[in-house]
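S.K.: pasting the structure only:
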């Protein structure tokens, strides 16, 4: 029987791995070339992966709190469903389509189909971490993007078609945009576009898709005639979701350095600063109208700031991030009025927050990117933006933004209309289902057991026999009836 030491030696020999005095992993490829993987970088990237994962249910809670309570649970469920569907899609062919080195400038091939060959080889993102670490980290970006987009289906869609849509959209929209943005063969990457953590693949693509979904689905029943009926049902959920998102964004932006270095630290501090400034700016813009301080306004502004700083977080310094926050809080706040101007029902203002915020971040990156900031990791060399007198960079950023926005909108629309002509995949629910709520119609489960309360009181009325009990029952029934009248006022569509 082999000893533990012998087993470890055998495993290391099988993978051509040794360990140096500092504990770093030394891997020798088939050509005899030595690659060194830093354990600290691996640990930081894996921790950042977990931080980005927590953002996904954070989106679910954020969106759920903004909806009416009869649709609250389905949105949280959609966030968890997205993790599962995209995890399989990423294993099946998503990672290969986005990051295989042998594909085209637009999309990868199936070199890494079913994660074949994805383990100890150097990653396309950084040679300091193995491919398997880069793969699981990038999976979280792929998983969070569809839930950002499908928030647009809120309160008026069937759930099974949404599952299918997530798989199809990830394959046909997210993977190509991720490829041309981050893959070393991608056309935007080769051109010189700068996107540190996902301004185009994550935010512009999801925001544009949300607009396409909103236009395709049409307005919710009664939308535009009873706006008070669409107020957030649980502001605490909105705050909780924002906490998860803000917390996870340190891994989203800081982790994109793929190394525990000064560039990651800079990304973290400007992420926090930009979110803070943007939250305050949005809240002050809202205060000028209502003369009240809005928790939802602050949270919305913070998210807009996080979105805007995402593409720039590895390229700009702290002073620039203050301007990013001001512009994000201002532009995204005013962009929420576009749905009233053009008459589309973007339930959760996803286009305003993510597409507009992503474009603001991309364009400002073209102005304020600095080569010295990118070199904080000791390896990345870029010509910078306007601050470094590299004026063509703004044109690169504009081209990337326009391509991502238009491609996502057109391809999402095509997917939706193909599904429309397949009855089992048609997204829009019935009018009755919309009035009852998606939780009841599609799930039979509820975030709040008000249906169970009705059944419980009805059962009590049946078993109470005495006059006194009946009187009390009638009073209880009257109270419930009064409660239900208020529910109709605030929840009927």
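M.R.: Sure thing, it's come through. Being a predicted model, the structure only gives us computed values, none of them experimental.

S.K.: please count neighbours and contacts with C-alpha atoms only from this point.
M.R.: OK.

S.K.: buried residues, stretch 293-304. List them.
M.R.: Buried residues in stretch 293-304, counting neighbours by 16 or more other Cα atoms under 10 Å, are found at 294, 296, 297, 298, 299, 300, 301, 302, 303, 304.

S.K.: return the member of those residues nearest to residue 73.
M.R.: Closest approach between these and residue 73, by Cα to Cα: residue 296, at 19.3 Å.

S.K.: check which helix or strand that closest one maps to.
M.R.: Assigned by DSSP states H and E, residue 296 belongs to helix 295-309.

S.K.: and the next helix or strand after that helix with helix 295-309, angle?
M.R.: Per DSSP H and E, the first helix or strand lying C-terminal to helix 295-309 is helix 318-335. Helix 318-335 and helix 295-309 meet at an angle of 120 degrees, taking axes from the mean of the first three to the mean of the last three Cα atoms, to 10 degrees as the criterion.

S.K.: so which elements touch helix 318-335?
M.R.: helix 262-290, helix 295-309, helix 356-368 (3 or more Cα pairs under 8 Å, 6 or more residues apart in numbering; DSSP states H and E).

S.K.: second structure follows, compare the two:
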């Protein structure tokens, strides 16, 4: 091995990449638990398929468009297409191939987060085509602005430690735009605007745990080394999640006097999102502000979809979009130059607490640019896709009523869904459809209405 690289740094970054990979099925479990029972499996598989498509795109030209050394202020070039010349060269202290692998998982989880918007009504094929195009036209440019050597946000001094704008604001705003373009779920109006209930809270908790553990690699790995700053980032990440989770669950408790599992999970993830752009730049004591403000903002943001009339089924915008905006702006206030320099080499000018007041302006510029580009481009991509034969965005009302697991996958998360349909066929005298071998061992209790929201 080239002796210029520290073996401990390489080992930590390999572990961090694996932890970020763990987050992707975590998103699948989280979303499946929030969705309706008859569409749970389709959400899990679309998350993993999106990861596969985004990884292929990253290998083909995504990495080059984002991180090529001679790119423009807006987008990279194709010098590294197909990972050409990506090998053992130094990339901020680790081999470039390891850096590209790690960043590729960020590129993969971002569209996966956004695809919560397809819950209960979105077709898989157009969603996967969307992922490839969107990664090229939306994720890569925003990531290039933020982290690229010549990116314009990087050049003016905007800071983003681990993806406040490229990952979280981007995915949250994309989910909002996708929900607008795909339309409301059939029967949504019959609920008088009230959210469907989550069908499997256990899966929501499991997904949250996967995400929370994975975030140690998401934020901790963004130091690109194993050092004192890494240890501080890990504690800051965990503390903020705890504070935000407690804040959210207490806000929900005031309404019904119950300790909401969904509320705690949503709050914890919002805290993780809020601290992401700032984790390597702010002192530990500021976590109280990030956690509490992030939890409050995310909780109340779940009501925005009712005000604007968009059926954003899983509150991706409230958790990731609003959480990312809060984190971006608070980073401009609490960033400390000494904190960033704990790794012995990073230099920033600090934020308001160090008298560098213009930093908040830089953070606002990055936030506004990310929101605008993501929303407009997502709407344009989806508008065009929906006009192409075979790529209509959503299933028919009849297919939606049957459930996406059946229509899109031909498989089911729960055997008794088949039993229920089989019993119905017997009663009506119709030919029974596919029935699982294990179905007879399960209950035929009717399905409860469901995709979820993170609201109380």
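M.R.: In hand now; what should we look at? Fair warning: this is a prediction, and the values are worked out from it, not measured in the lab.

S.K.: one step back: winner for burial among the helices and strands packed on helix 318-335 of the first structure?
M.R.: Highest mean neighbour count among those (mean count of other Cα atoms under 10 Å): helix 295-309, with a mean of 29.

S.K.: what range in the second structure matches that helix?
M.R.: Aligning helix 295-309 of the first structure against the second structure (TM-score structural alignment) gives residues 261-275.

S.K.: also stretch 419-429 of the first structure?
M.R.: Counting by TM-score structural alignment, stretch 419-429 of the first structure falls onto residues 385-395 of the second structure.

S.K.: buried residues, that stretch. List them.
M.R.: So for stretch 385-395 of the second structure, counting by 16+ other Cα under 10 Å, buried means 385, 386, 391, 392, 393, 394, 395.

S.K.: and if you look at stretch 385-405 of the first structure?
M.R.: Residues of stretch 385-405 of the first structure classed as buried: 385-386, 390, 393-394, 396-401, 403-405 (neighbour count, 16+ other Cα under 10 Å).

S.K.: farthest pair within those?
M.R.: Top of the distance list for those (Cα to Cα): 390 and 405, 24.3 Å.

S.K.: so can I have JSON lines of the helices and strands packed on helix 318-335 of the first structure showing distance to residue 55 of the first structure?
M.R.: JSON lines is the format used below for these (distance: least, Cα to Cα, whole Å):
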{"stretch": "helix 262-290", "distance to residue 55 of the first structure": "15"}
{"stretch": "helix 295-309", "distance to residue 55 of the first structure": "12"}
{"stretch": "helix 356-368", "distance to residue 55 of the first structure": "17"}
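
S.K.: out of those helices, which is closest to residue 62 of the first structure?
M.R.: Using Cα to Cα, the nearest of these to residue 62 of the first structure is helix 295-309, at 9.1 Å.

S.K.: all strands for the stretch 301-450 of the second structure, in order.
M.R.: Using DSSP state E, counting those that start in this stretch, no strands are found in the stretch 301-450 of the second structure.

S.K.: quick one: the helices in it, in order.
M.R.: In the stretch 301-450 of the second structure, the helices defined using DSSP state H, counting those that start in this stretch lie at 304-308, 316, 322-334, 337-340, 358-387, 397-402, 404, 415-428.

S.K.: just give the nearest non-adjacent residue to the alignment partner in the first structure of residue 78 of the second structure, would you?
M.R.: Alignment note (TM-score structural alignment): residue 78 of the second structure maps to residue 110 of the first structure. Leaving aside its chain neighbours, residue 110 of the first structure sits nearest to residue 96 (5.4 Å; criterion: Cα to Cα, 6 or more residues apart in numbering).

S.K.: element containing that neighbour?
M.R.: Assigned by DSSP H and E, residue 96 of the first structure falls in helix 95-99.

S.K.: hang on, the earlier thing: quick one: the helix holding residue 296 of the first structure to chain centroid distance?
M.R.: Mean C-alpha position of helix 295-309 of the first structure versus that of the full chain (Cα atoms, centre = their mean, to the nearest Å) differs by 14 Å.

S.K.: can you tell me what sits against that helix?
M.R.: For helix 295-309 of the first structure, contacts defined as Cα atoms under 8 Å, 6 or more residues apart in numbering pick out 199, 203, 235, 238-239, 242, 245-246, 249, 270-272, 274-283, 286, 321, 324-325, 328-329, 332-333, 353-354, 357-362.
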